[in-house]
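A.B. asks: Could you look at this predicted model? Sequence included:
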Amino acid sequence: MSNSIDGIRGVHNNPTAESQNQSKTLGSKVDSEAQARVSSAPTDSVVLTDVAAQVQKAEKVLAETPEVDEAKVKQIKAAIAEGSYQVNAKQVAEKLLNLEAGLSEKT
């Protein structure tokens, strides 16, 4: 690296130091501009529509609803234990066929 002497004083030109100083100055300027944009940026807000509020309410109700009707299960268990539960074979067969037909439509 060569050093040039300017005039009588012997001022050394150091391009690396000068560019670092410029980078620091530029960096602090960019940081202050970014902070100004952040502080003046509008805040975000969310407004739920009536439909969204109804969907949230429905989700809450569904989450609280049990998946199994315990009263019906208890009733069927009692009927099976007594031997009075009657299976409708035709209805079971129709439901199985409908299920099979529905599954084959999706594939």
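C.D. replies: Yes, it's here.
A.B. asks: rest of the way, CA atoms for contacts and neighbours
C.D. replies: Noted.
A.B. asks: roughly how far is the helix or strand residue 101 falls within from the heart of the chain?
C.D. replies: Assigned by DSSP states H and E, residue 101 belongs to helix 89-106. Taking C-alpha atoms, centre = their mean, to the nearest Å, one finds helix 89-106 lying 37 Å from the centre of the chain it belongs to.
A.B. asks: here comes the other one, which I'd like you to weigh against the first:
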Amino acid sequence: MYSIKQSSGNDLTRLPDNAPITYHVAGFDRIQFVSDIIQAVTLDGSKPILDLHFECDGIRAGGRITVRSANQYQTSTLYERLRSVQGVVKVEQVRPV
């Protein structure tokens, strides 16, 4: 079971290093929306994508992306990168219960 907690880069609970982290991302559908999400995650090459699922309907785009982040700093940086993608409205980190 998972719970969704809206997070900012500063209030993330400490997670074990190398733990899989899942984010729900929502925004406005546009050409290359998902490509830009992937580019934000893989920008420095240190966060492998473990799972990716997005659905778009021509207006809205939403989905989840699971990555393995090496440390807390990378987790905060990734959150900020996802928020900065054009068209992103909301980023939520899914936490195991």
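C.D. replies: The structure has been received and is ready for your questions. It should be emphasised that the depicted structure is a prediction, and the values quoted were computed from it without experimental measurement.
A.B. asks: Any idea what the TM-score comes out to?
C.D. replies: Scored against TM-score structural alignment, normalised by the length of the second structure, the superposed chains reach a TM-score of 0.18; 23 aligned residues with a C-alpha RMSD of 3.5 Å.
A.B. asks: re earlier: which residues sit against the helix holding residue 101 of the first structure?
C.D. replies: Residues from elsewhere that reach helix 89-106 of the first structure (C-alpha atoms under 8 Å, 6 or more residues apart in numbering): none.
A.B. asks: do stretch 52-59 of the first structure as well
C.D. replies: The contact list for stretch 52-59 of the first structure (C-alpha under 8 Å, 6+ apart) is empty.
A.B. asks: What are the buried residues along that stretch?
C.D. replies: Judged by neighbour count (16 or more other C-alpha atoms under 10 Å), stretch 52-59 of the first structure contains no buried residues.
A.B. asks: just the helices in the first structure please.
C.D. replies: Secondary structure of the first structure by DSSP state H: the helices cover 15-40, 50-64, 70-82, 89-106.
A.B. asks: Let me have those in a markdown table, extended by distance to residue 6 of the first structure.
C.D. replies: Putting the helices of the first structure into a markdown table (distance: least, C-alpha to C-alpha, whole Å) gives the following:
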| stretch | distance to residue 6 of the first structure |
| --- | --- |
| helix 15-40 | 14 |
| helix 50-64 | 73 |
| helix 70-82 | 96 |
| helix 89-106 | 85 |
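A.B. asks: quick one: which of these is nearest residue 5 of the first structure?
C.D. replies: Nearest to residue 5 of the first structure, of all the helices of the first structure, is helix 15-40, at 13.5 Å by C-alpha to C-alpha.
A.B. asks: Show me where the second structure has its helices.
C.D. replies: Under the criterion DSSP H, the second structure carries helices at the ranges 33-42, 72-84.
A.B. asks: Put together CSV for those, with distance to residue 22 of the second structure and mean neighbour count on each row.
C.D. replies: Converted to CSV, those look like this (distance: least, C-alpha to C-alpha, whole Å; neighbours: other C-alpha atoms under 10 Å):
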stretch, distance to residue 22 of the second structure, mean neighbour count
helix 33-42, 12, 17
helix 72-84, 10, 17
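A.B. asks: need those helices in TSV with distance to residue 90 of the second structure, can you?
C.D. replies: Shown next, in TSV, are these (distance: least, C-alpha to C-alpha, whole Å):
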stretch	distance to residue 90 of the second structure
helix 33-42	13
helix 72-84	7
